[in-house]
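**Student:** any chance you can model this:
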Amino acid sequence: MATSVQQKVSSEEWQTRVDLAACYRAVAMYGWDDLIFTHISARVPGPEHHFLINPYGMMFDEVTASSLVKVDLQGNKVMEGEFDINPAGFTIHSAVHEAREDAKCVMHLHTAEGVAVSTLQEGLQAYSQQSLFPLASLSYHAYEGVALDPEEKVRLVRDLGDTHFMILRNHGLLTCADTIADAFLYMFIMQRACEIQLRAQATGQPLIPIHSAILQGIRAQASEVTKQAGGALAWPGIKRRVSRQLPGFDS
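**Tutor:** Coordinates of the predicted model:
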């Protein structure tokens, strides 16, 4: 199957497929997946607004470059294949892709730590160095139920603005970036910040937040901070680890 799909697409699309499949498997490798119920999408290189997303019903550690489904902004398949997608699952992703030209990749996860922090009234706090990166470009979106209402897309895009990190209240985490590598690294950093915060809060001891002057300084340079987070540097090593632990994503 891999050969037939690879022959039907451009070399640029195939590379995007390989990287996105690796991203799905990396999420599984780190234990961030929620069975089949979250999504990572990536724009196909080229003038068409076409996107790749996981086949509905496939576990993240099963996703391959060939099994990814190519759809348009409405979630309609634009390339024949044996797999379908969850149209409702593409609602959040299509909203971000349509509104943000720089959002070539959108990650949405339901990690236990991410959902837990999303329920806290004060949300993510500046308790760690890791927290500074998402806090420099962070937005929140109020919970409106399962994301099925097209009208919610307008409000989600408004809340996201030009940020790269979003906490969906009572729901989970979202990152978007110009590359799959950056979107994954942004999620890694935000997830780690949530893990650290919850562990610190669980001690019941007084916590020392990072000084507001430091936080404000980073917020003032948000674009520079997020662009220098190093996704391109970390990504090859992440793919090598995935290749060792969950091989076969590039088929």
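**Student:** for the rest of this, base every contact and every neighbour count on C-alpha atoms.
**Tutor:** Will do.
**Student:** please, which helix or strand holds the spatially most central residue of the chain?
**Tutor:** The centre of the chain sits closest to M107, judged by C-alpha atoms, centre = their mean, with a distance of 1.5 Å. Per DSSP states H and E, M107 falls inside strand 105-109.
**Student:** over to I218?
**Tutor:** Counting by DSSP H and E, I218 is part of helix 212-220.
**Student:** and for that helix, what's in contact with it?
**Tutor:** Applying C-alpha atoms under 8 Å, 6 or more residues apart in numbering, the contact partners of helix 212-220 are 126, 132, 135-137, 225.
**Student:** L132 and T119, how far apart?
**Tutor:** For L132, the distance to T119 equals 20 Å [C-alpha to C-alpha, to the nearest Å].
**Student:** now the other sequence, so there's something to compare against:
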Amino acid sequence: MPDGTRDLPIARLRRDLAAAYRLIALEGMDDSIFTHISARLPDGPDGQKRFLLNPYGLRFDEVTAANLVTVDESGAVLDDPHGAGVNAAGFTIHSAVHMARHDAVCVLHTHTVAGVAVSSVREGLLSLNQWSAQFHDRVAFHDYEGIALDLDERARLVADLGARNVMFLRNHGVLVLGRSVAEAVISMMNLERSCRAQIAALGMGLTPVVLPDDVAEHTARQYEHANDRIHESGRNPEWDAMLRRLETAAPGYDA
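**Tutor:** Sure, this is the predicted structure:
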């Protein structure tokens, strides 16, 4: 599979990842100092696999481009500007996904109330609206095995994920992969809206209208084609707008 980091300047990757942390915090989708957003760096001169991760103990709204930590596939620290290390155990899921899916530049994991709620019901995400239709028949599931510290779980998680870019970790949260940081963040925000909308709709006590499979599939393909065009162009207007938001809401994230 292609490596999407090949032509991406490292400074831009660091900026985008710091922006991802800040945006997730602004949307109230963080969980104290827990969960991670990781980004794959180009391999080192000796072929070493390298990834960017948040410093241990910092809130998402404290992450900057300069204090991101570089780790290898095991979570061992290679470069630590902040000096606090990382939560290596928390990188277990991310390392497994990155090593199996070289097309994934960014892996984003959240524990939002809405995401955890939908992950905790057998039916999962329903195609109730345009947001959720983009994920129609494109969601993987992984059963809960306890806090993700067991390295043996990685093989099962990767097998369950397969070639899909969205996974509900049952009774735990959600995982999204992106060919860029921008793609992962926007997909996660749409997934979060989908989960919130589903909870709101089902909470009304009325009869939900689930989209027919053919309509949901058509909509999902429309999203995919649009995302492919954006990825191929190298320019994402929605991401640019999000970065402009941060210039006012979180100045200094890119320092």
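**Student:** now what about the TM-score between them?
**Tutor:** TM-score for the superposed chains, counting by TM-score structural alignment, normalised by the length of the first structure: 0.90, backed by 241 aligned residues with a C-alpha RMSD of 1.9 Å.
**Student:** related to what we said a few turns ago, from R244 of the first structure, how far out is the residue nearest to the centre of the first structure?
**Tutor:** 23 Å.
**Student:** how about Y186 of the first structure?
**Tutor:** 23 Å.
**Student:** what about the strands in the stretch 1-150 of the second structure?
**Tutor:** Per DSSP state E, counting those that start in this stretch, the stretch 1-150 of the second structure carries strands over the ranges 37-40, 51-53, 69-71, 77-79, 106-110, 139-142.
**Student:** hey, which of those strands is tucked in deepest?
**Tutor:** Ranked by mean neighbour count, the strands of the stretch 1-150 of the second structure are led by strand 37-40 with a mean of 28 (mean count of other C-alpha atoms under 10 Å).
**Student:** just put the strands of the stretch 1-150 of the second structure in CSV and tack on distance to R196 of the second structure.
**Tutor:** Listed next are these as CSV, based on distance: least, C-alpha to C-alpha, whole Å:
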stretch, distance to R196 of the second structure
strand 37-40, 21
strand 51-53, 27
strand 69-71, 32
strand 77-79, 36
strand 106-110, 14
strand 139-142, 17
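**Student:** so for R154 of the second structure, which of those strands sits nearest?
**Tutor:** Evaluated over the strands of the stretch 1-150 of the second structure, closeness to R154 of the second structure peaks at strand 139-142, with 10.7 Å, by C-alpha to C-alpha.
**Student:** contacting residues around that closest one?
**Tutor:** For strand 139-142 of the second structure, using C-alpha under 8 Å, 6+ apart, the contacting residues are 157, 160-162, 164-170.
**Student:** post-alignment, the very next helix or strand once past the helix holding I218 of the first structure versus the second structure, mean distance?
**Tutor:** Using DSSP H and E, the helix or strand that follows helix 212-220 of the first structure in sequence is helix 222-227. With mean C-alpha distance after the TM-score superposition for the first structure, helix 222-227 of the first structure departs from the second structure by a mean of 5.2 Å once superposed.
**Student:** for helix 222-227 of the first structure, buried residues please.
**Tutor:** Neighbour-count burial for helix 222-227 of the first structure flags 222, 225-226 (criterion: 16 or more other C-alpha atoms under 10 Å).
**Student:** from the middle of its chain, how far away would it be?
**Tutor:** 17 Å (C-alpha atoms, centre = their mean, to the nearest Å).
**Student:** what does stretch 188-204 of the first structure give?
**Tutor:** From the chain centre to the centre of stretch 188-204 of the first structure is a distance of 19 Å (C-alpha atoms, centre = their mean).
**Student:** pull out the buried positions in it.
**Tutor:** By 16+ other C-alpha under 10 Å, the buried positions in stretch 188-204 of the first structure come out as 188-198, 200.
**Student:** now for those: which two are most distant?
**Tutor:** Greatest spatial distance among those (C-alpha to C-alpha): F188 and A200, at 18.3 Å.
**Student:** residues near R15 of the second structure, how many?
**Tutor:** If you count neighbours by other C-alpha atoms under 10 Å, R15 of the second structure ends up with 19.
**Student:** what does it correspond to in the first structure?
**Tutor:** Alignment note (TM-score structural alignment): R15 of the second structure maps to V18 of the first structure.
**Student:** picking up where we left off before, for the contacts of helix 212-220 of the first structure, which one is nearest Q205 of the first structure?
**Tutor:** When the contacts of helix 212-220 of the first structure are compared against Q205 of the first structure (criterion: C-alpha to C-alpha), the nearest one is A126, at 15.8 Å.
**Student:** gap between that closest one and A112 of the first structure?
**Tutor:** Taking C-alpha to C-alpha, one finds A126 of the first structure at 19 Å from A112 of the first structure.
**Student:** quick one: contacts of the helix ranked longest in the first structure?
**Tutor:** Across the first structure, the longest stretch assigned as helix under DSSP state H is helix 180-202. The set of residues external to helix 180-202 of the first structure that reach it, using C-alpha under 8 Å, 6+ apart, is 19-20, 23, 42, 104-107, 111, 113-114, 117, 124-125, 127-128, 130-131, 133-134, 164-165, 173-177, 207, 229-232, 234-235.
**Student:** 6 Å - rerun?
**Tutor:** By C-alpha atoms under 6 Å, 6 or more residues apart in numbering, the residues outside helix 180-202 of the first structure that reach it are 105, 113, 130-131, 134, 175-177, 231-232, 235.
**Student:** which ChimeraX command selects the buried ones in those residues?
**Tutor:** Buried residues among the contacts of helix 180-202 of the first structure (16+ other C-alpha under 10 Å), as a ChimeraX selection:
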select :105,113,130,131,134,175,176,177,231,235
